[in-house]
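S.K.: predicted model and sequence below, questions to follow.
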Amino acid sequence: MAPLVHAAQATGVTTLTLDSPANRNALSAALVAELRAALAAAGADPAVRAVVLTHSGSTFCAGADLKSPCDPADFLGLLREIAGLPKPVVARVTGHVRAGGLGLLGACDIAAAGPRSTYAFTETHLGLAPAVISMPLLPRLDPRAAARYFLTAEPFDATEAARIGLITLAAADDPEGAEGADAVDQALEPVLAGLRKASPQGLAATKALTASAVREALERDGARLTELSAGLFASAEAREGITARFERRDPSWVL
C-alpha cells in the first residue's frame, strides 16, 4: 500500500503532505496512524524548527473517512500531539477543508490558506456534531461565528476563515502572477524565515504559552467529547445521514 503521508526535509522545516486524494485526504485509520508517526519523527529531530502540514489534490482534508473511520480516541491523540509538539506546526491549505479537517487547522499553531480554499462544518447535516474538533477550535474562533457555522454547516471562504480566527492569514492572488499555491507559499516565506531564526528552546517555551488553551481543552474534555462523538456515529440518525450522503439524497429529516 502506498504511503498516505509523505515527509520532505528543507532547511529547518519538515513538510508533511497528506496524500490520499482518492478519498479527499479523509481521516482514515491508516492516514491518522501515519500522520502521528510522522509528527513524532519530526518532533524528535533536533534539526527541525517547524513542521508544515499540507496536502495533495484539491482537498486539504474532508474530515472522517465514512467508509473506514479512525477510532475517535486516535484522532484525539493526533490533535493532542499537534498541540503538544515542542515545535510549531504550520498548516498550508490550497484546497477545501471539511468537518474533522478543520480540527487539524485548530490544532496547528499557524495556518495559511489560498483564495480558492473553502470551509464547512458539515456534521449537523449528517446527524453528528463537531464534538472532538470543538476542543482545539473554540479557544480560537469568534464565539458568534462558531455558533453560526457549527450549527448551519454553511460553507465559507478563506477571507471569512481569517476573520473568525480559523486561519492566520488568507493569501490573495498576486496581480503580477502568483496565484493559488504560489500565493500561499509567498505568504508563508516570512513566517518560516522567522521560525528558522528562532531557538529550539525559545520556540518550545513560547508554543507552550500560545497553545495552552487548546491543550487544556483537549485534556479536560477529551474523554467526554470522544464518547459523545462515538455515540453520535453509532446512532440511527447518523446512519441515515451518512447513508443519504452516499446515496446522494437528502436525509429523512430535511424539511
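M.R.: Received, thanks.
S.K.: contacts, neighbours, all on C-alpha from now
M.R.: Noted.
S.K.: tell me the secondary structure for residue 97?
M.R.: With DSSP: H, G, I helix; E, B strand; the rest coil as the basis, the three-state label of residue 97 is strand.
S.K.: next up, a second structure to put side by side with the first:
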Amino acid sequence: MTLVGRTRARGIETLSLDSTANRNALSAALVGELADALTECAEDGGVRAVVLTHTGNTFSAGADLRDPPHPDALVGVLRQIVALPRPVVARVTGHVRAGGLGLLAACDIAAASGTSTFAFTEVRIGVAPAVISLPLLPRCDPRALARHYLTGERFDAAEAVRTGLVTVAGEDVDEALAPILDGLRRSAPEGLAETKALLTAKVLETFDRDAADLTALSARLFASPQAREGMTAFLERRDPAWVL
C-alpha cells in the first residue's frame, strides 16, 4: 500500500500523506516513503517546487505510537525538506499535531485553511518536542513556542500565522496558494535553489549542531516510564496518572 501519493502539474510535484487509518501518523513506513519521494524530487530537473499535503482531515497526528520512526529517520526527512534544492510548500486543510508540526516547520512556505488546528501534544504523553525543534526553534516566535510547547494547548490558524509556523491562512487554501505557486513557476530554477540556500543556512546549522543531542533526548524520553504511562493512557483514551 502506498502511503505517499504523487501527482505533478506544470512543474509542481504534490506529495500527499495518505495513511488516513491512523490520521497520517508518522510511522516508520510513511517516513521512509516520504524520504524516497523527496530524494526523487531532488534529482528530477522537471520539478520546480514540491507541495506537501494530505488526504483526510488531519495533515499528521504526529509520531505513530505503534510503529514510530527511529529518531534518526525523522531527523533525516526533516533535513531533506530543509535542504531540498527546490522550495517545499505545505498545504494544510485539517489538523496538525506534535511531529506533524515538525514537517510544517521544515517547509519553506506553509498555507493552512482557516479551520485547521494545531497542538504540540508531546508534554501530555510524557515526552518533549525534541527532534522537531530543529526546524521550529529557528523559525518561530520563542514566546509563542514556550506557551504551546509547555501546555499542549490547541491553537488556530490565525495563531499559527502569528507565531511564524504558517505563512498564510485563508478560507480557501488553494486560493491562498495560487499566487505563491505562480511565483515559483515564474522563478528560474537556479535562482530558486540559491535563494532557498540563503534562507535555510541557519536552520541547517541548527541541524548540524544539535541533531545528535536532540535525537538522544527523544530516544531517552520515549523509553521512560512516564512516556509508557502517557502513551498507554492515550491509547486507552484516559488521563495519565499524573493529571491532578
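M.R.: All right, it came through fine. As the structure is a prediction and not an experimental result, all values here were calculated from the model.
S.K.: which ones are touching residue 187 of the first structure?
M.R.: Counting by C-alpha atoms under 8 Å, 6 or more residues apart in numbering, residue 187 of the first structure makes contact with 112, 171.
S.K.: rerun at 7 Å
M.R.: Contacts of residue 187 of the first structure were listed using C-alpha atoms under 7 Å, 6 or more residues apart in numbering, and they are residue 171.
S.K.: surely it is within a strand?
M.R.: No. Checked against three-state DSSP, residue 187 of the first structure lies outside a strand; its state is helix.
S.K.: residue in the second structure matching it?
M.R.: Under the alignment defined by TM-score structural alignment, residue 187 of the first structure corresponds to residue 176 in the second structure.
S.K.: likewise for residue 198 of the first structure?
M.R.: Under the alignment defined by TM-score structural alignment, residue 198 of the first structure is paired with residue 187 of the second structure.
S.K.: could you tell me how far its match is located from residue 26 of the second structure?
M.R.: With distances defined as C-alpha to C-alpha, to the nearest Å, the gap from residue 187 of the second structure to residue 26 of the second structure amounts to 32 Å.
S.K.: of those two, give the one with the bigger neighbour count.
M.R.: For residue 187 of the second structure versus residue 26, the count of surrounding residues by other C-alpha atoms under 10 Å is larger for residue 26: 26 against 13.
S.K.: which residue, other than its chain neighbours, is closest to the more buried one?
M.R.: The spatially closest residue to residue 26 of the second structure, leaving aside those adjacent along the chain, is residue 63, at 4.5 Å (C-alpha to C-alpha, 6 or more residues apart in numbering).
S.K.: okay, now the one you found: neighbour count?
M.R.: Here the number of neighbours of residue 63 of the second structure (other C-alpha under 10 Å) works out to 21.
S.K.: got it, and residue 220 of the second structure?
M.R.: Residue 220 of the second structure is surrounded by 12 other residues when neighbours are defined as other C-alpha under 10 Å.
S.K.: return the distance of the aligned partner of it in the first structure relative to residue 252 of the first structure.
M.R.: Taking TM-score structural alignment as the criterion, the aligned counterpart of residue 220 of the second structure in the first structure is residue 231. For residue 231 of the first structure, the distance to residue 252 of the first structure (C-alpha to C-alpha) stands at 20 Å.
S.K.: swap in residue 230 of the first structure?
M.R.: Counting by C-alpha to C-alpha, the gap between residue 230 of the first structure and residue 252 of the first structure amounts to 22 Å.
S.K.: of those two, who's got more company?
M.R.: Regarding residue 230 of the first structure and residue 252, a neighbour count based on other C-alpha under 10 Å identifies residue 230 as having more, with 16 against 10.
S.K.: who are the contact partners of the more buried one?
M.R.: residue 72.
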